[in-house]
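> Give me coordinates for this.
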Amino acid sequence: MITVDLARRLRSAGLRWRPASGDRFVVEHLADADEAPDVFTLSDMTIEAHHYPTGTELGFNGTTEWALDSVSADAALWLPREDQLRTLLGPAFVSLTHETEDDEHLGWTVLLRPRSTADEHEHHVADDAETAYALALLAYLDASLRLDEPA
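A predicted model of the protein is given here:
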């Protein structure tokens, strides 16, 4: 699972969330930097996304440990899964490889297509596949939203 900090960076880079069943999230004001946050999963039985014209509410159905009945989706932070991150990379994604040396785990590498013929493939490396995908998506979003400086 990606970290709360990385999820915040993705959101700041422009990633938007439309809550759906199976999505993981944390409630922002409960995500303490010093402790592992409570991670919730949207499910049709326990936590449902209710879409209204005024916004999306995440309803907690019968969860006794939760002090609220619902929380605004704006107050929640999406923790995208590996498959979601890969899908968001779309055609920019080339491959994911697991790097090892002498049976020792060195990390996961996501390879992205070059943006132009003058560029090289981009490599994004992390200890786990989900984080490697998230770092690749972060770089992809950043480059997509940045205007190139004139030559």
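
> contacts and neighbour counts: CA atoms only from here.
OK.

> nearest residue to residue 57 other than its sequence neighbours?
residue 72 (4.5 Å; CA to CA, 6 or more residues apart in numbering).

> One more, please, to line up against the first structure:
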Amino acid sequence: MPMWKIYVPAGAYTKEQRKAFAESITEVYVNFADLPRFYVVVAFHELPSDTIWVGGDEANDFVRITVDHIARRMPDSDDFRDMAMQAFADAIEPHVSPRGFRWEIHIDETPLQLWWVNGIKPPPAESEAEKEWARLNAAVPYEMV
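Have a look, this model is predicted:
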């Protein structure tokens, strides 16, 4: 499950704009990593004026994004990581730069063994059980054979 935390100035996005932003992010994972849609979580955190500072200077035009990757880990390949980061940048860019925001992103990867959904250990990647989760867009009990 990727967990995206997007820190934005208060009032930066309407509900519809947050939805469009979250959909752009979700599509990267669905199309690029074949993840079930419900694995992708995006949380917007609005910060009041004068609470974002970059380099000691007030930065009310700054968006900071932190991501925890759990369901999949990126291969240990600079080329793959560059490709993935570009895909994320392409999804983010239309929602920040045209609005005059500067932005930054970083990704952490959490061990898959430390993630459960509704008390259920997620099925292995690309397994029939995971495909069923994707079809239902929900976590359901499963048996591996």
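
> So after superposing, what's the score?
Remark: TM-score between the superposed chains equals 0.24 [TM-score structural alignment, normalised by the length of structure 2]; 67 aligned residues with a CA RMSD of 5.4 Å.

> quick revisit: in contact with the residue nearest to residue 57 of structure 1, which residues?
55, 56, 57, 58 (CA atoms under 8 Å, 6 or more residues apart in numbering).

> immediately after whichever strand or helix holds residue 96 of structure 1, which helix or strand?
Using DSSP states H and E, residue 96 of structure 1 maps to strand 93-101. Using DSSP H and E, the helix or strand that follows strand 93-101 of structure 1 in sequence is strand 104-112.

> and that next one, which residues are buried?
108, 109, 110, 111, 112 (16 or more other CA atoms under 10 Å).

> Then stretch 20-35 of structure 2?
Result for stretch 20-35 of structure 2 [16+ other CA under 10 Å]: buried residues 21, 22, 24, 25, 26, 27, 28, 29, 30, 35.

> what's the closest of the residues you listed to residue 64 of structure 2?
residue 21 (13.8 Å; CA to CA).

> Spatially nearest residue to that closest one, not counting backbone neighbours?
That would be residue 95: by CA to CA, 6+ apart, it lies 6.2 Å from residue 21 of structure 2.

> Make sure the one you found is actually in contact with residue 23.
No: in this structure, residue 95 of structure 2 is not within contact of residue 23 by CA atoms under 8 Å, at 11.1 Å.

> Residue 76 of structure 1: how many residues sit nearby?
21 (other CA atoms under 10 Å).
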